[in-house]
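>>> Let's see this in three dimensions:
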Amino acid sequence: MSINVLFSARPALWPIYEPLLTKGLSGMDVTIATDLPPERVDYVVYAPNGGLQDFTPYTRLKAVLSLWAGVEKIAGNETLTVPLARMVDHGLTQGMTEWVVGHVLRYHLGMDRHITMQDGVWAPDPPPLASQRTVCVLGLGALGQAAAGVLSSLGFNVIGWSRTAKTIPGIRSLHGPDGLRRALTQADIVVLLLPDTPATENTLNAETLALLPKGARIINPGRGGLIDDDALLQALDTGQIAHATLDVFRTEPLPPQHPYWAHPNVTVTPHIASETRPETAAQVICDNIRRNEAGQPLLHLVDRDLGY
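From the prediction side, this is the model:
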């Protein structure tokens, strides 16, 4: 029996993914299209901006394969009753790791200060060694583990935190509410790579920001909802937080009138920390389809109760 794959994502992506998916599924009797009768569809390659919301008519559906690492916009969809796999792509992971490590080093080495020192004053102030700087990575999924591992290899004292216990070689891992408090009290730099769920909303709020050592720095390439914006702005104004580099926001694009744009201690980047790379993402999708058709378990399945 032939396999039918529906591509439901931003239309501009179809000319890019169509040849990649076709090549990745070569040798199989497969039809890949953007418009198929719902009752004939076996797999959906999915992104929220593709418009598909009601999965009820897809009576033959075997799985939904997300092109996005974040699945908060589909995990709670009550019409979706088949397995949902999120995107875990080594290209995305590599891009995120490079962005995170770059901004940690920017803070660690004091690059912002050196860039703005144009007054002719010679003021040597070398940074400490990485081993004297504690970086706390909140979220120990694929992205968090990769970033934490590279930071640790550079000599940083890395603490990882997750909601549930995890054991990661070379990384001091804490978990649960008490572990979060212990991690934050030691952190010079905080990196947020948590998923966006009701349990993680406002992980950094007035109470948790106050736990950080005065003058700590924050890097958020995870999700906008992880931070209470009002609390962060207040902490920046008082000097409790020295600087924040933010790549994700509750509303995107970030509105021109938002206080983050004008704040002297905020760096805004336009959601560029990492992108799904079509070449590697298509291979992840194709590998999962081949696995499922061969009777092997799907990879990167989402726990619908946890939301990731």
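>>> all contacts plus neighbour counts: C-alpha atoms, from now on.
OK.
>>> quick one: the strands in the protein?
When secondary structure is read from DSSP state E, the chain shows strands at 3-8, 30-33, 43-46, 63-66, 84-85, 134-138, 157-162, 172-175, 189-192, 216-220, 241-246, 266-268.
>>> hmm, who's touching the second one?
Which is strand 30-33. 2-7, 18, 21-22 (CA atoms under 8 Å, 6 or more residues apart in numbering).
>>> Distance to residue 227 and mean neighbour count for the strands of the chain - can I get that in JSON lines?
What follows is these, written out as JSON lines (distance: least, CA to CA, whole Å; neighbours: other CA atoms under 10 Å):
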{"stretch": "strand 3-8", "distance to residue 227": "31", "mean neighbour count": "21"}
{"stretch": "strand 30-33", "distance to residue 227": "39", "mean neighbour count": "16"}
{"stretch": "strand 43-46", "distance to residue 227": "27", "mean neighbour count": "23"}
{"stretch": "strand 63-66", "distance to residue 227": "25", "mean neighbour count": "24"}
{"stretch": "strand 84-85", "distance to residue 227": "26", "mean neighbour count": "26"}
{"stretch": "strand 134-138", "distance to residue 227": "12", "mean neighbour count": "26"}
{"stretch": "strand 157-162", "distance to residue 227": "16", "mean neighbour count": "25"}
{"stretch": "strand 172-175", "distance to residue 227": "19", "mean neighbour count": "20"}
{"stretch": "strand 189-192", "distance to residue 227": "9", "mean neighbour count": "25"}
{"stretch": "strand 216-220", "distance to residue 227": "9", "mean neighbour count": "23"}
{"stretch": "strand 241-246", "distance to residue 227": "10", "mean neighbour count": "22"}
{"stretch": "strand 266-268", "distance to residue 227": "14", "mean neighbour count": "17"}
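>>> Let's see this one next, to set against the first:
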Amino acid sequence: MVNILFADRPEMWSDYAPHLRRALDAEGLTHAVIAPEMEPQDVDYIVYAPSSFVQDFRPYARLKGVMNLWAGVEDVIGNETLTAPLMRMVDPGLTDGMVQWVLAHTLRHHMDIDTHIHGQDGEWRSGRAMTPLMSRRKVGILGLGELGGACGAALAGLGFQVMGWSRSPKNVPGVTNYTGEDGLNEVLSNAEILILLTPLTSKTENLLNAERLSRMPKGAFVLNPGRGGLVDDAALLAALDSGAIAHATLDTFRVEPLPPEHAYWSHPRVTVTPHIASETRSDTASEQIAANIARCERGEPFLYVVDRTDL
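From the prediction side, this is the model:
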């Protein structure tokens, strides 16, 4: 018998239950039991949201693995009671959603669409500078993991000049990859549109600070669908106020929901989207979770294990 605890908000169970059951059966795990309540000593796997009722993992003595439902792991990685393997959510649906958001807002800023939409006032603005071709636009991506790599490949496929920075070398078709501090500076100094998709760790907290913002081309755009903590908020607001950064489109924040009094809401050069760049989809996520559990039951190693020594 394989016992799987679904640890998320109660209202999520009705959404996930049929998809998880179908995915487990498809993997040959017809005998597996999955439920939102289970005695800790009977649990083999936990399908997990960091905001759930499970915060102390010590009672789960036979736990084989924790399947994170969120793309980020910063809200659970510091839990010292979790000693079992922790798996990232790598969901094709989540990846596709992120690519769509990044493409949409990159093209929006590349084409200066905001100016044309907001200029419906009877003035014919034909004298504005012509939008460069995509082949002349330099786009930088910080983070070339599953999400960043997919976004980089999609942007390169459209014809943008794409540069990517990652902590270890990556091979993404059409993307020039840089590593190290010198590589980061190279991307920053050239990126007319910068996209933040690196994981949030102690090493990437405030990755985009005042000094790094100052290296960017004047009038550049910043997109952050990654993690709110990647950005020094005060530094970004100052760069926006001065015009050094033309606009920031932000989907993630240090505090969510973003408080109504936060300066981002009223700033004319900021677009706020409510953490919608990419959301875990219950159908495709369930398939990935079931496949990983099946691997473990066959004696094969998990996929997407979080390396806790590199955070």
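>>> Let me have the contacts of strand 30-33 of the first structure in CSV, extended by distance to residue 190 of the first structure.
Putting the contacts of strand 30-33 of the first structure into CSV (distance: CA to CA, whole Å) gives the following:
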residue, distance to residue 190 of the first structure
2, 49
3, 45
4, 44
5, 41
6, 40
7, 37
18, 39
21, 38
22, 42
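>>> Would you mind checking which of these is nearest to residue 270 of the first structure?
Nearest to residue 270 of the first structure among those is residue 7, at 26.5 Å by CA to CA.
>>> Report the contact partners of that closest one.
14, 32-35, 44-46.
>>> With residue 47 of the first structure instead?
Per CA under 8 Å, 6+ apart, neighbours of residue 47 of the first structure: 8-10, 66-68.
>>> give me that answer again for 7 Å
8-9, 66-68 (CA atoms under 7 Å, 6 or more residues apart in numbering).
>>> same check, this time on residue 220 of the first structure
The contact partners of residue 220 of the first structure, by CA under 7 Å, 6+ apart, come to 191-192, 245-248.
>>> Could you check which residue of the first structure pairs with residue 124 of the second structure?
Alignment note: residue 124 of the second structure maps to residue 122 in the first structure; criterion TM-score structural alignment.
>>> can you pull out the helices in the first structure?
Listed in chain order, the helices of the first structure (DSSP state H) span 14-24, 90-109, 111-116, 142-153, 176-184, 206-211, 229-238, 259-262, 278-293.
>>> With mean neighbour count and distance to residue 301 of the first structure added, can I get those in JSON lines?
As requested, these are exported to JSON lines (neighbours: other CA atoms under 10 Å; distance: least, CA to CA, whole Å):
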{"stretch": "helix 14-24", "mean neighbour count": "16", "distance to residue 301 of the first structure": "20"}
{"stretch": "helix 90-109", "mean neighbour count": "18", "distance to residue 301 of the first structure": "16"}
{"stretch": "helix 111-116", "mean neighbour count": "10", "distance to residue 301 of the first structure": "40"}
{"stretch": "helix 142-153", "mean neighbour count": "20", "distance to residue 301 of the first structure": "13"}
{"stretch": "helix 176-184", "mean neighbour count": "17", "distance to residue 301 of the first structure": "23"}
{"stretch": "helix 206-211", "mean neighbour count": "17", "distance to residue 301 of the first structure": "31"}
{"stretch": "helix 229-238", "mean neighbour count": "17", "distance to residue 301 of the first structure": "31"}
{"stretch": "helix 259-262", "mean neighbour count": "15", "distance to residue 301 of the first structure": "36"}
{"stretch": "helix 278-293", "mean neighbour count": "19", "distance to residue 301 of the first structure": "10"}
